[in-house]
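> One predicted model, sequence on top.
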Amino acid sequence: MIIKKLRLRLTKFRRYWQHYVFQSLAATVALFALMMIINIQEKPVIIASIGATTFIVFTMPGYLTAKPRNVIGGHIIGMLCGFLASAAIMILENPPTIPMAMILSLAVGLSIFAMVVLDMEHPPASGTALGVALHGISVTVTLTILVSILFLSLVHKLFRHRLRDLT
């Protein structure tokens, strides 16, 4: 069974290897350009979810989760849920481990709930909720997220005719 699946993957790779190479390089260049625009040293927790979004946009461009509506909407939802959690953490002034873990978990759970209800599912955006909750509310975090999601959505839109689903 495993060998059969591996053969199928290799056959698909041989047939579409140009897409695999192009899309991997395009993702690398897009993320590099994005990192040159934003200051990643200040926001390593936030950029991790953007890396996951880059994967989805470039390897699964036809999937619902890669659509600009979901990328932008999902990350905005995640950001807002993270801001709520961050505000709760600030109000409690460095809560002990259990309440802190509950607040962070609620940020992720609330982001999942809101994305599903609003039909803007984008899994990496729950990572944004967690990252924002940990990092705190700031203009730089907000701008980093907004610039990142708008940039990746624009790249997706511009290159959609060149991208194919690789999964």
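Done, it's in. All values derive from a computational prediction rather than experimental measurement.

> For the rest of this, base every contact and every neighbour count on C-alpha atoms.
Will do.

> Please, where are all the helices along the protein?
For the chain, the helices defined by DSSP state H cover 2-37, 44-59, 68-92, 97-117, 124-135, 139-159.

> helices and strands around the third one, which ones?
To tie it back to what came earlier, the one meant is helix 68-92. For helix 68-92, the elements it packs on are helix 97-117, helix 124-135, helix 139-159, judged by 3 or more Cα pairs under 8 Å, 6 or more residues apart in numbering; DSSP states H and E.

> structure B:
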Amino acid sequence: MQCVLATISIMFILLFLNYFVYTTIIASLGATTFIVFTMPKTHSAKGKNILGGYTLGIIFGIIFHLLSIFLIEIIETINLNTLYMITGALSVGATMFVMTITNTEHPPAVGMALSLILTPWDFKTLFFVYLCIILMIIVKKSLENYLIDLQ
């Protein structure tokens, strides 16, 4: 039954994010779906970790996305691929560091930080990401007594 819930969740995500075509963002949410519905008792499946992790991933993804835009404007000779590699790595490192010190570790959210560097996005998509994670947290919380770790 938990795998059916995961399938329905990711189908919902795919149906709506398909309009935006942000594949790396979808992959991040797919990984969260796996954790929530197959390992619901683990540390990274806690609601505060999912919400906190994605909040940090999105914040650092936006910061380093804006930094890359700024650097492109002032350093005309910089190679875009190199710039995205550097800012992508910095977004991952910063997200991991702050997740660790705030005890909100959720690995897929680190992928979200990176995806905001590598994939075009808009704020409507980020709103939808929050909606998806909040819905997953609500479903998990309401079924908490019935979900088991499937490992």
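Received it, and whenever you're ready, just let me know what you need. Worth saying up front: this structure is predicted, and the values here are computed from it rather than measured.

> Output the helices and strands packed on helix 68-92 of structure 1 in CSV; the columns should cover distance to Ile50 of structure 1 and mean neighbour count.
Supplementary listing: the helices and strands packed on helix 68-92 of structure 1 in CSV, determined by distance: least, Cα to Cα, whole Å; neighbours: other Cα atoms under 10 Å:
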stretch, distance to Ile50 of structure 1, mean neighbour count
helix 97-117, 16, 18
helix 124-135, 7, 26
helix 139-159, 7, 17
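
> Nearest to Leu10 of structure 1, out of the ones you listed?
For Leu10 of structure 1, the closest of the helices and strands packed on helix 68-92 of structure 1 is helix 139-159, at 25.1 Å, according to Cα to Cα.

> what residues does that closest one touch?
30, 34, 38, 43, 46, 50, 54, 57-58, 61, 67-68, 71-72, 75-76, 79, 132 (Cα atoms under 8 Å, 6 or more residues apart in numbering).

> repeat that with 7 Å
Contact partners of helix 139-159 of structure 1, identified using Cα atoms under 7 Å, 6 or more residues apart in numbering, comprise Leu34, Ile38, Ile50, Val57, Pro68, Val71, Ile72.

> same thing with stretch 103-111 of structure 2?
With contact meaning Cα under 7 Å, 6+ apart, stretch 103-111 of structure 2 is reached by 28, 31-32, 44, 48-50, 52-54, 57, 92, 95-96, 99.

> In structure 1, what stretch matches that stretch?
Alignment of stretch 103-111 of structure 2 against structure 1: residues 119-127, by TM-score structural alignment.

> returning to what we had before: I'd like the helices of structure 1 as a markdown table, with distance to Asp165 of structure 1 appended.
Below are the helices of structure 1 laid out as a markdown table (distance: least, Cα to Cα, whole Å):
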| stretch | distance to Asp165 of structure 1 |
| --- | --- |
| helix 2-37 | 9 |
| helix 44-59 | 6 |
| helix 68-92 | 16 |
| helix 97-117 | 23 |
| helix 124-135 | 18 |
| helix 139-159 | 12 |
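
> Which one, of these, ends up nearest to Leu166 of structure 1?
For the helices of structure 1, proximity to Leu166 of structure 1 was assessed by Cα to Cα; helix 44-59 is nearest, at 5.2 Å.

> Alright, that wraps it up for me.
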